[in-house]
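> sequence and predicted structure are below.
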Amino acid sequence: MSENPNKKIKNKKSKSKKQKSKEDKSKEEKKSFLEKIHEKPPINPQPKEEEIQQETRTFQEEQSSDFNEFISDIEEPELKQIDEGSDSVDDLFGENQDEDYESNDELDHYDLNEVDDTEYPNLPIYQRHQIEMDLENKEEKPKSKKSKKSKSQSQSNSNSNSNSKSKSKSQSNSNSKSKSKSKLKLKLQKEIKKPNSILNLGFIQSTETELPSLDDLDFDAIDISLLRKWRTNPEIKREISKRFHNFLVGFSDENGKLTYVEKIKVAGSQNEESLVINYSDLSIKEPKLAMWVADSPMEILPIFDEAAYKVFLEMFESYEQIQPEVHVRISDFPLHDSLRDLRQHHLNTLIKVTGVVTRRTNVFPQLKKVKFVCPHCNSTIGPFVQNSLSEIKVSSCPVCSKKGPFRILEDETIYRNFQKISLQESPGTVSAGRLPRTKEVILLNDLIDSAKPGEEIEVTGVYRHSFQTSLNSQNGFPVFATVIEANFIVNKEDSFESFNLSHEDINEIKKLSKDPKIRERIISSIAPSIYGLKHMKTAIAMALFGGEPKLIGNKHRIRGDLNVLLLGDPSMSKSQILKYVEKTAHRAVFTSGKGASGVGLTYSVRRDSTTGEWTLEGGAFVLADQGFCLIDEFDKMNDHDRTSIHETMEQQSISVSKAGIVTTLRARCSVVAAANPIRGKYDPSLTFSQNVDLSDPILSRFDILCVVRDTVDPIYDEKLAKFVVESHVKSHPNSRAMEQYEKENANEAQFDEGGIELIPQSLLKKYILYAKKNIHPQLTNIDEDKIKKLYSDLRSESAVTGSIPITVRYIESLIRMAESVAKMHLRDYVREDDLNFAIKIMLESFISTQKFSVMKTLRNRMNKYLMYKQDSNELLFYLLQSLVKEKIDYLKLRHQIDAPEVVEVDQEEFEMKAKNMNLIHFSSFYSSSYFVANHFTLDKKNGIISKKF
């Protein structure tokens, strides 16, 4: 049957209408596209308005002509190209359609190494248009070659077949269309490349400042802000690596020795993983790299590590089998910050801080490079590089697009060591009334276990932030915690390492040590704001200098620090002298007995909030390692807490056995404690043990016992009152007397009440530090028989009087005290007079603990030790004061005179008692400062010594 012709015409008309609608739609799309192109973007204020308007008009005229020509080509009737006699449609499925559904691993799976997961911002229309034109130009080049080839073939075969004419005609039409399109695109490209073009103006204004080309790049002129933009540029990385490589192999010292070549040889021979670089060396040779590594260490340090590893491999070819990587450590970083001064501008920069390690976690394995296995398709995902702050989370499998959980591929996953420590501000650096700040420090790789609790360390690292869910839930808005990722750690085994004395200081210290009265000057300079109390000041001076620790057979350690107990009546400056030690000593921890517990003094065990592991946190003794632990109100501690410090005071260590942790902490510190008597005031009719609530084991661990009594002495009380009043007047900040006093005594030496010249406090601190750091006296030719005889006498007297027990520890205490006296003179050996002075101090301590009834008898028996090489003027002055006091007591009792203006003592009686003590140099005493400064006068004619008040 034949088809209806009317129906056929209707179908053709409907098709033509659909075609026209499509054409109209395509026209509208092209028009809207060109209108977007002609749309005026924000104008850069640099070119003039007239030039922009003229350029716009010219561009619009050119584009309108090209557009009309382009549209005319498109508007040619395409109904002629439709085969009127065929209703067939194209076959979309070929014979080999099944091949499209066959699996192909190379085409079906993405290569994860080539997948770009970076999120890019949305591009504006002009940037997208320019990128699309560039891509189309690349695609049109091979098409143009094919069209030329097909055209030449059609021309050669034009006479062979009549149908070829129509084909060549259609090809020519398509070529004309492609020419018009390409012409329009070339116009647009030329317009964009013009500097003052509208399109180009919009492009420049909306994009960021372009980086300079590498060909014209001045490496030394790159700013740090540009460095962060260039961090992914391989050329910059290669240049940094090259310069650092040249620094390692080419840097030499003053003698021409290649510093870091030698260091690498030593490190390679010892199979080390780190290479320490001095920052000052890097700043001299490569100042730009030094500045960059300080401002952007996260980008620069990995490049340094790769460059250093290449140098290792050049010197040791098989080093890759020993160490998989080498880390560059930055030492001697010049900028030092306090933990409480770290702020947001320190983030992601290199910092250096100092503190005491209070807590240390166990060592954990941390993922460095991890691969996962999809449980659904068994494909491998990764590797992913893990940093120390965030956790790797894979949302879905790139192969099957299914969600996890994913299993870690253990065989191809690389781990590294991870540890956390808590760093607290050093006790001596915290201002009064403030709590010490704490910061967590992350240790990686070979820095593990480089610091123990109680040690004072100096950390150089990167200050970074970390996200913590607990902080956000507490605050209700995003808050980040901060940590320090350590790069280099200096363990201050010698706690005085940070105090570098200049040559001038050392020369002044050595000159001061040659003074024959240096010991008396040091003792008088201790706590100059406290009047008198010479015995207590002597004990504190010995504790500040300390003795020498001994290690017997590399197993048993004997302490070298001196422990001092101050016991006495209230208001005798015990707490004040503890505060003086806290300010004078390099490292000191002050605590009170009522507020201190055994856990607070030794250690505590608690769970770590992040890892859930039991960790140790050191107490006051651990924090005061190689320093002083000062305990006020020592008698207020309970017996259980005092018992916990027995080991600390003698062995200077703390044994831990709790929560599965068995270890030993170091507490190498000197204990200076202050206590009050049981009844408020010291009762001389009772023994020392009866006056204080302390057990014998605790008392035997103190080297020096100082009993400070508040006795009534009119002469001493008058001088004390005058000293206190003058101190308050001079110390007032708005006092004119203070200003006048400072002007008068700016360049004048200060003297104490006995006429001894005082040492300035700043120089005294340096003197003590130098002596403890550099002077290590040895026992050479000492009188051992004298020590034996003294120990035997003390043991017998202690048994008779029932006072404090004398044990073998007192012999060790005597040796430590003699070494301390030798350090005061900066001597490398202990002399006989050092031992004699130590014996004198020990006997003074022992006698002061006795009952009043046996004190005088015991002093007479030990007089041969007490009077050894003591200043005769001082002894005569002491004797004369005792006679004056007896005369005042007699006047009070006999004549009811409260405060006599003048007291007279018979000169003959005074000299007779002095001769009984083998003191015969009276003429020098009458002209000495002891006699004149204390308002004594001598009437030779009448033989009377007068004392005016």
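Received the coordinates, thanks. Residues are numbered from 1 along each chain as shown.
> going forward, measure contacts and count neighbours with C-alpha atoms only.
Will do.
> all strands of the stretch 451-600 of the chain, in order?
Using DSSP state E, counting those that start in this stretch, the strands found in the stretch 451-600 of the chain span residues 456-467, 480-491, 550-552, 556-558, 564-568, 588-592.
> same thing with the stretch 201-350 of the chain?
Under DSSP E, counting those that start in this stretch, the stretch 201-350 of the chain gives strands at 274-278, 327-331, 350-360.
> give the buried residues for the next helix or strand after the last one.
Tracing the chain C-terminally past strand 350-360 and defining elements by DSSP states H and E, one meets strand 364-373 next. Taking 16 or more other C-alpha atoms under 10 Å as the basis for neighbour counts, the residues of strand 364-373 that come out buried are Gln366, Leu367, Lys368, Lys369, Val370, Lys371, Phe372, Val373.
> export the strands of the stretch 451-600 of the chain to TSV and tack on mean neighbour count and distance to Asp710?
Formatted as TSV, the strands of the stretch 451-600 of the chain follow (neighbours: other C-alpha atoms under 10 Å; distance: least, C-alpha to C-alpha, whole Å):
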stretch	mean neighbour count	distance to Asp710
strand 456-467	21	40
strand 480-491	20	46
strand 550-552	10	39
strand 556-558	13	36
strand 564-568	25	8
strand 588-592	21	23
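> presented hereafter is structure B, for comparison with structure A:
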Amino acid sequence: MRKGCPQPFKKSKRGNKRQAKEVVESDESDEEVTFPQTPGGGMSYLSSPPAYRGGTNIPSSPPFSPFTPFTPSYGPDLSVEDVENEMDYADAQEKIEEDENEGQEEEGEYLAMEGNDGGPGEEEEEDGEDLFGEGMEEDYKRIEALDRYDERDLDDNTEYTEMGPGERARVEARLRRRDMEEGRFTGKSRLPAAFLQGMDEEGWDEYGLDLDRLGRRRRRTTGDKSIHMSLLDGTIDVDDEERVLTIEDLRDIKGESVGTWISEPGPRQAIARDFRNFLLTFVDEKGSSVYGERIRKLGEINGESLEVYYPHLAMAKPLLGYFLANAPREMLAIMDDLAMDAVLTVFPDYARIRPEIHVRISGLPTTTSIRDLRQIQLNTMVRVSGVVSRRTGVFPQLKYVKFDCGKCGAVLGPFYQDNQTEIKIGACTNCQSKGPFTVNSENTVYRNYQKITLQETPGSVPPGRLPRHREVILLWDLIDKAKPGEEIEVTGIYCYSYDASLNARQGFPVFTTVIEANHILKKSDEFSAFKMTEEDRKQIRTLSRSKDLEKRIIKSMAPSIYGHNDIKTALALCLFGGVSKNVGGKLRTRGDINVLMLGDPGTAKSQFLKYIEQTAHRAVFTTGQGASAVGLTAGVRKDPVTREWTLEGGALVLADRGVCMIDEFDKMNDADRTSIHEAMEQQSISISKAGIVASLNARCSVIAAANPIGGRYKPSLTFSQNVNLTEPILSRFDVLCVVRDSVDPIRDELLGRFVVESHICSHPDSSPASGSANSTSTAVGSDVELIPQNLLKKYIMYARENITPKIHQVDSDKISHLYAELRRESLMTGSIPITVRHIESIVRLSEARARMHLRDFVRADDIDVAIRVTLNSFISAQKFSVYKALKRSFSKYLSSHSDHNELLYMLLCRLVQDKVTLYQYKNGISAFPAQVNIPLEDLENLAAASHIYDLKNFLTSNFLSSHDFTVDLAERAIYKHFQNN
């Protein structure tokens, strides 16, 4: 066996002679010559001797010879024992180095002699060498310094059988294990240290192949697209340390921009590793995995979006948060792949349901106004809010496109189509022709595409400016996420797109800017039932068990407005609403409650509407003077993008399943007011214009406020005579509330004190315990604890979505007798007409009260409250001459199961008013007593007339003391003190 390793062929004659001589000697002695191997296990053509470049006598590689960097080559006569007893590697290496040094010295002398000869040497150097030409014998002269053989480990006299592929593989496996063990226990390895990483018993097959390492190398050779797969299953590639970057390496941005740096393979792998670690390790304060739970819920609902809270990412991985804000497109591509693989680890077959998972970023710290967007924010992630003013249809958009060659018919692709550039094919890869190319529609993959127009909210527009807008692109499951009229918050990528029409109009290059939406949050979603936490549901159930629940809800309705308990009760029942019925899918009966408030100016009618707008889960506010029939119902207009006629819903359509508030209802034109008749009863809007015949849903409650004719309500006239409204529109309102600004010294004093205290408590510098709408406090002038507005909003939403009470075993005779009496009194007094709609109103009001208490069945007390509200609505609409007579005749319905404290307080105030009036008759109209004494016997007589006989709870409650009343049971008298007299 010749000492030394096979050398690559050189241009020197000495090197050519030596290597050609090796070929000849090896052919004569039948010894096998070892040549460098290719990764496939065979011999490299470029490194093979010239004698074998003909291709006919090249030694073939074994049938099964997987490549490893340390695979040795053996002859067919080499046994396992011979291989294990081979010469010491260190000694052989020293001898090889000595021989190489001697060979290089002689070779240098020969080259010097050849160079001095002149022409021939230079000629051969330029034109190449002919190894088998003249002087070939000189190349095969014996050289004593090189032609020395070591006789150890040579056995020329013994014959061995040829080794099969299986036996050879086992031998190689034993040799690899031997090399590994020697390096592990002695510290002297036969292999380079880089080859020993990960060589243990696990992950090796029966032939000694490291399957995990081969799999990782296969992934590296196929590209970096699936580089996150090794991170997800924990097999992080540690072989190529130059490509696995740490966080410190990522901070050193080496590209032209952050996006360029992220697109490189090394940073992509490091970002994928860190994001995977974030998904697996981020926990809440209870120690439970936040995103593990979200992935589980995602699989339960077959969702497509995984929501990532940006403050979580910025807190756990600040560098990833920086990259995401400045290069969102590249980061989201990596995060989407990792999210899909994370879902597949929990749900292996999820790809059959959703081919892709998209990461949605919520909670971006800064909110930018639409009018403040500038070029510095291009290609970054922004968060804007506004109102959806227009929405297009859903169109297919190319995602992966394939082309057919028109000449050879070959299918080219797929090519990924992004929003920036258009795919153009230069030449066919099959026939090299330049087309034509047509889109293969069968194999092309599309995705849904929609565009909405986001306009600034009216409250955020500076005075005297027009609201600005931006186009927002919706993809995947964001389609139809928002409807026109909804106030939303969009988090997305602020980017530009080419617009040819804009350039032609401007005359110089201008790009239009759009926002590619990544996450959409509707303002109403914050309080929707499916967004409620378990803590919210627990608070709602606890609140429903309160004994004074109804009183707390009524007092919490517009707590900054004093009195008007009848209006607050009607509005509270309106917010909860009744149950709609759909008989056989053909006849639909509305369940929403309509309320009309009519009264003198300055009685807080508009303030009631504004509070309802903030409390209802979905509300639309409009005014009668600024609303037309089209603005309230629906209109037809031509879409500027598709040039098609489209429907645009008005206020009633936008308020579907919500509340529509109309202020200054009496200022509407008769034609405009007539257009809402269908919406208020059938809760639909039919339209037939421009070839469009459609019906839109308007399932909403209507709360309207109107002023009487002449500005003030006249008690001597009926309700219909005080307002310019027709009977058809009046009969569609379930409750009519008359608000009168009457002079009452006691009430006026309490009202003035209430307003002053309310302003003091509402001052920004006041203590947090003051009566703000969002704090749990006691109402001014009342001992009832208020419900926070946010909790009340969630309570109403929960009741509307989860509670559908049924009418069961009610006193139907009571309702029928009441209806007959109301019809008779209506004809006699000539007031508002009583129709069958009022019976349905009683049913809806009773269902709303059952919903208020989260009950599944309507009880008798619910019917009594509904009757009382209906009667108060009917009696308040009468002339003053018949007002008291009707109240006496219907007293059995009004006092039944009512709040005795409120009724007793009204009776007490009547006695005080009589005393004050008598005092002014005696001492002059400007005189006012400092104190009024009311005998307890007088109050007991009035209470007995109303069938109230127990006054103990009323006299001992805090209600009287809070209204400056003092009770002296020993003297059996009640004292009213007036201040500032």
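Structure's in. What do you need? In this text the structure is predicted, and so the values were computed from the model without any measurement.
> after superposition, what's the TM-score here?
Once superposed, the chains reach a TM-score of 0.64 (TM-score structural alignment, normalised by the length of structure 1), with 739 aligned residues with a C-alpha RMSD of 5.4 Å.
> thinking again about what came up before, out of the strands of the stretch 451-600 of structure 1, which gets nearest to Glu726 of structure 1?
Glu726 of structure 1 lies closest to strand 564-568 among those, at 25.2 Å (C-alpha to C-alpha).
> average distance between the closest one and structure 2?
On superposition with structure 2, the mean distance recorded for strand 564-568 of structure 1 (mean C-alpha distance after the TM-score superposition for structure 1) is 1.0 Å.
> separation between the counterpart of Pro640 of structure 2 in structure 1 and Gln468 of structure 1?
Alignment note: Pro640 of structure 2 maps to Ser609 in structure 1; criterion TM-score structural alignment. Distance, Ser609 of structure 1 to Gln468 of structure 1, using C-alpha to C-alpha, to the nearest Å: 12 Å.
> for these two, indicate the residue with more neighbours.
The residue with more neighbours, out of Ser609 of structure 1 and Gln468, is Gln468; 15 against 8, by other C-alpha atoms under 10 Å.
> right, and the more buried one touches Ala481 too?
Yes - in this structure, Gln468 of structure 1 is within contact of Ala481 by C-alpha atoms under 8 Å, at 6.5 Å.
> for Ser501 of structure 2, grab the count of nearby residues.
Ser501 of structure 2 has 10 neighbouring residues, counting by other C-alpha under 10 Å.
> could you dump the strands of the stretch 451-600 of structure 1 to CSV with distance to Leu623 of structure 1?
What follows is the strands of the stretch 451-600 of structure 1, written out as CSV (distance: least, C-alpha to C-alpha, whole Å):
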stretch, distance to Leu623 of structure 1
strand 456-467, 8
strand 480-491, 14
strand 550-552, 22
strand 556-558, 20
strand 564-568, 19
strand 588-592, 7
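> tell me the SS of the match of Pro640 of structure 2?
Secondary structure state of Ser609 of structure 1, per DSSP: H, G, I helix; E, B strand; the rest coil, is coil.
> any idea how far Val656 of structure 1 is from it?
21 Å.
> and whatever helix or strand Tyr767 of structure 1 lives in, what's buried?
Here Tyr767 of structure 1, judged by DSSP H and E, is contained in helix 761-774. Buried residues in helix 761-774 of structure 1, counted by 16+ other C-alpha under 10 Å: Leu764, Lys765, Lys766, Tyr767, Ile768, Leu769, Tyr770, Ala771, Lys772.
> show me what that helix is packed up against.
Here helix 761-774 of structure 1 is seen to pack against helix 503-513, helix 518-525, helix 534-545, helix 809-824 when contacts are counted using 3 or more C-alpha pairs under 8 Å, 6 or more residues apart in numbering; DSSP states H and E.
> onto which residues of structure 2 does the last one map?
Aligned by TM-score structural alignment, helix 809-824 of structure 1 falls on residues 837-852 of structure 2.
> chain center to that stretch: distance?
Computed by C-alpha atoms, centre = their mean, to the nearest Å, the chain-centroid distance of stretch 837-852 of structure 2 equals 37 Å.
> which residues touch it?
Around stretch 837-852 of structure 2, the neighbours that count as contacts under C-alpha atoms under 8 Å, 6 or more residues apart in numbering are 550, 573-574, 576-579, 591-593, 731-732, 734, 796, 799-800, 803-807, 815, 819, 856-859, 862-863, 865-867, 870.
> give me the subset of the residues you listed lying in helices.
Counting by DSSP state H, these place 550, 573-574, 576, 796, 799-800, 815, 819, 862-863, 865-867, 870 in helices.
> filter these down to the buried ones.
Listed as buried from these are 550, 573-574, 576, 796, 799-800, 815, 819, 862-863, 865-867, 870; burial here means 16+ other C-alpha under 10 Å.
> average distance between the match of helix 809-824 of structure 1 and structure 1?
Superposing on structure 1 and averaging over aligned pairs (mean C-alpha distance after the TM-score superposition for structure 1), stretch 837-852 of structure 2 comes out at 2.6 Å.
> how about that stretch, which residues are buried there?
In stretch 837-852 of structure 2, counting by 16+ other C-alpha under 10 Å, buried: 838-839, 841-852.
> and if you look at stretch 288-299 of structure 1?
Under the neighbour-count criterion of 16+ other C-alpha under 10 Å, stretch 288-299 of structure 1 has Lys288, Leu289, Ala290, Trp292, Val293, Ala294, Asp295, Ser296, Pro297, Glu299 buried.
> tell me if I'm right that the second one and Leu282 touch.
Yes - shown here, Leu289 of structure 1 and Leu282 form a contact pair, counting by C-alpha under 8 Å, at 7.4 Å.
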